[in-house]
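# Can you look at this prediction? I've put the sequence above it.
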Amino acid sequence: MSSSNTESFEAENVTAYDYYDSYDYGPRPCSKESVRRFAASFLPVLYTLVFLVGLMGNILVIVVLFKYKRLKSMTDVYLLNLAISDLLFVLSLPFWSYFTIDQWVFGTLWCKIISWIYLVGFYSGIFFIMLMSIDRYLAIVRAVFSLKARTTFRGLITSLVVWLVALSASVPELVFRESVDERNYTTCKLRYTGNFTTWKLFATLEINVLGLLIPFIIMAFCYSMIIKTLVQCRNEKKNKAVKMIFVVMILFFFFWTPYNIVIFLQLLEVMGIIGNCQLSRNLDYAFQVTEILGLFHCCLNPVIYFFMGEKFKKYLKMLFKNWPLPGDICKWCGVHMAYHSESTSSFHTQSTGDQDAL
């Protein structure tokens, strides 16, 4: 690869907010100014939408889990951590929204922290969805073993391990991410020491393998065994329990697989396999679309819990009735919130029938 091409690629990165780095002002081997204008015109609005919906939805999930579920099962622990992972995404969006409109004005420290938060949320989110699939596998396929294995304590331990892995995998963001002034424009980008292509290869494969390939293999095994078990022994409660987690898994891959494909194609661009300027611009446009697609995923889990989880709907109605303003709005709208309080003993139930993920 020529030195000029290397320069044009060195500003790129594998995380979902770095396309700004390669759209610097001034002459380039392949001009990306149109892509930059495209990003500034629509990303701030979409970022704001994702931020508001994701923030409110996941906070509601966390409140319901603490107030009514009391984290008495492994499933509850994983759902809580998944909501926290989604919040990590949305909390970084105001920074990136401002960045698309103007430039990076928050300094190197916040450049490192915000970039790191995003990647930690990405890894932890897929890991907890993977753990929820394993949890369903144990509850349905290995029901007897699950009575001892699926405890709250083990859920906390495995959650701690997941966070440690996610934090470790995201360390390069803390080490190499910097706020850099280029042509009177400040960006937040990676500045690798040593061979840029090698680091780019490592970072892309890390996301593809840890964020897609390994979880897909584990989830495919778990759900193939679950389907096999359910075909042999039909159970309505088990079917409802699997349905919600299965939708969570499918939606994750629908929203994040395109992003993984695009960053892999961008790796081929860095390696010189893809050298066409128009194709490079098309990849940048695709990167923006798949980024937003992936970020919208953090808003979906609360919606899934509400529409597919009967218990969550009941708890949410209880929560809104106890809050003065939402309760008054519901009464004004004529919404009838009839519910029956659940006995305390139900929080301690560990049977597969009652662990229907809210």
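Sure thing, it's come through. Numbers count the residues shown, from 1 in each chain.
# going forward, measure contacts and count neighbours with C-alpha atoms only.
Noted.
# And the strands in the stretch 151-300 of the chain, which stretches?
Assigned by DSSP state E, counting those that start in this stretch, the stretch 151-300 of the chain shows strands spanning 177-182, 185-190.
# who does the last one touch, helix- and strand-wise?
In terms of contacts (3 or more C-alpha pairs under 8 Å, 6 or more residues apart in numbering; DSSP states H and E), strand 185-190 is packed against helix 107-140, strand 177-182.
# between that strand and strand 177-182, how big is the angle?
Interaxial angle, strand 185-190 versus strand 177-182 (axes from the mean of the first three to the mean of the last three C-alpha atoms, to 10 degrees): 150 degrees.
# Quick check: buried residues in strand 185-190?
For strand 185-190, the neighbour count (16 or more other C-alpha atoms under 10 Å) marks 186, 187, 188, 189, 190 as buried.
# here comes the other one, which I'd like you to weigh against the first:
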Amino acid sequence: MGVANQTCESSKQLSDRFYVTAFSIIFLFGLLFNSLALVFFFRFTKIRSQTTVYMKNLACTDLLLVGSLPVRILFYVSRRQFPWRLCELTGLVFLVNMYGSIFFLTCISLDRCVAICFPMKSRLNSLRGRAKWISAGVWLLVVGASIPPYLVIPKSDNETGACPLCFDKKPSYVTNPATVAATLLVGYGIPLATILVCSLSLLRAVRRSSATRMDYVDWRKIRNMVAANVVIFVVCFLPYHTVLLLYVTVRTPERELTLRASYRATIAVACLNAIFDPLAYYFATETFQKSVGVKALKNALTSNTDSAEGNNRSLSPQRAKLGHSARTIMT
């Protein structure tokens, strides 16, 4: 028994060091990257689009998560009993961030797809103009859907108001079969399918467009940017939802400890989106500035010099349209 206890204690200390390291890295880089992203979005007002509205909200959700990470770090460092409400509030912030990120990433993909694939659909374009209202609706949805777990769970196993397990306790509400079914369908399945369809449609439209053939848009860079967004979405959020599914399909007393450990690990993985999201902003903006802005200007000047005046008049509306499409893709 003594050897078994020592083994368990050693494993626990190792996992605690892992979580302290992981959450500390996410806190430092997430705070830095998202703060810089918000400064960029609000200071450089020349780059404006409906997509940047969603990016601003996405950065805010990431900063909200980053602000809650010191609580997790302190818990795994000290292993003290934390107030029950503090533990639950930190868990609530995690859910708001994860599903806020999922829906805002979905909105970004939809906005780009509609702008490029359906530029002449007035109803769809008028809907794009309501990005602020859509963002407000996303906030209401994710906050409203995340609150119920903390209204129905008993206060604590003791009467002191302290939670000795805090982030190590069993996730009872989120692993309820009915909750898992709704979460997998609405919270992850539909957004994932939407992002995949929008990404494929966008790539096809850009690949076949005149803007790509005229070198207004670097198709390979756009392809890499879209692929990066999909990879971030899958890598960060798929493990968490896979564990939720396993809780329903293979829940047994023998698997309980393994599932609980996997659940905690996937939370750390999901929190990585606070670092990856700003990197996606950076590459998108860099591509816009270097690939669209400079090349479009260079091509336009060259064409104006070499072409006849009549051809310039006939091609200028097309170039303006292509330039607008290019800017829409990248902003």
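Ah, there it is. Note that this is a predicted model, so its numbers are computed, not measured.
# quick one, what contacts residue 307 of structure 1?
The neighbours of residue 307 of structure 1, taking C-alpha atoms under 8 Å, 6 or more residues apart in numbering as the test, are residue 313.
# hmm, try it at 10 Å
By C-alpha atoms under 10 Å, 6 or more residues apart in numbering, the residues touching residue 307 of structure 1 are 244, 313.
# tell me the angle of the helix or strand that contains it relative to helix 107-140?
Using DSSP states H and E, the element containing residue 307 of structure 1 is helix 277-308. Between helix 277-308 of structure 1 and helix 107-140, the angle formed by their directions is 50 degrees, by the same axes, to 10 degrees.
# any idea which element the equivalent of residue 60 of structure 1 over in structure 2 lies in?
Using TM-score structural alignment as the criterion, residue 60 of structure 1 maps onto residue 36 of structure 2. Here residue 36 of structure 2 sits within helix 2-43, counting by DSSP H and E.
# and that helix, what other elements does it pack with?
Judged by 3 or more C-alpha pairs under 10 Å, 6 or more residues apart in numbering; DSSP states H and E, the packing partners of helix 2-43 of structure 2 are helix 50-78, helix 256-271, helix 273-287.
# Can you give me the stretch of structure 1 that the longest one aligns onto?
Following TM-score structural alignment, the aligned partner range for helix 50-78 of structure 2 in structure 1 is 74-102.
# Tell me the buried residues in that stretch?
Neighbour counts over stretch 74-102 of structure 1 (16+ other C-alpha under 10 Å) mark 74-93, 95-101 as buried.
# correct me, but residue 68 of structure 1 touches residue 60?
No - contact criterion C-alpha atoms under 10 Å: residue 68 of structure 1 and residue 60 do not qualify, at 11.6 Å.
# what sits in contact with each of these two?
Joint contacts of residue 68 of structure 1 and residue 60 (C-alpha under 10 Å, 6+ apart) are 316, 319.
# Quick one: residues contacting the residue positioned nearest the centre of structure 2.
Nearest to the mean C-alpha position of structure 2, by C-alpha atoms, centre = their mean, lies residue 101 at 3.6 Å. Residue 101 of structure 2 makes contact with 54-55, 57-62, 95, 107, 138, 142, 233, 237, 273-274, 277, according to C-alpha under 10 Å, 6+ apart.
# Same check on residue 279 of structure 2?
With C-alpha under 10 Å, 6+ apart, residue 279 of structure 2 has these contacts: 33, 34, 37, 228, 229, 273, 285.
# can you tell me which residue in structure 1 aligns to it?
Using TM-score structural alignment, the equivalent of residue 279 of structure 2 in structure 1 is residue 303.
# before we move on, what about residue 113 of structure 2?
The pairwise alignment with structure 1 assigns residue 113 of structure 2 to residue 137, based on TM-score structural alignment.
# Also residue 268 of structure 2?
Using TM-score structural alignment as the criterion, residue 268 of structure 2 maps onto residue 292 of structure 1.
# Surely its match touches residue 50?
Yes - using C-alpha under 10 Å, residue 292 of structure 1 is in contact with residue 50, at 8.7 Å.
# Residue 151 of structure 1 reaches residue 75, doesn't it?
Yes - between residue 151 of structure 1 and residue 75 there is a contact under C-alpha under 10 Å: 9.0 Å.
# before we move on, back to that, report the separation between the match of residue 279 of structure 2 and residue 199 of structure 1.
38 Å (C-alpha to C-alpha, to the nearest Å).
# if we can go back for a sec, which residues sit in contact with the match of residue 113 of structure 2?
The contact partners of residue 137 of structure 1, by C-alpha under 10 Å, 6+ apart, come to 131, 143, 146, 219, 221-227, 229, 242.
# can you check residue 238 of structure 1 too?
Residue 238 of structure 1 sits next to 136, 139, 140, 226, 230, 352, 353, 354, 355, 356 when contact means C-alpha under 10 Å, 6+ apart.
# Could you export those as TSV, including distance to residue 204 of structure 1 and neighbour count?
Below are these laid out as TSV (distance: C-alpha to C-alpha, whole Å; neighbours: other C-alpha atoms under 10 Å):
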residue	distance to residue 204 of structure 1	neighbour count
136	30	27
139	34	25
140	35	23
226	32	22
230	37	16
352	38	18
353	41	16
354	40	16
355	37	21
356	36	23
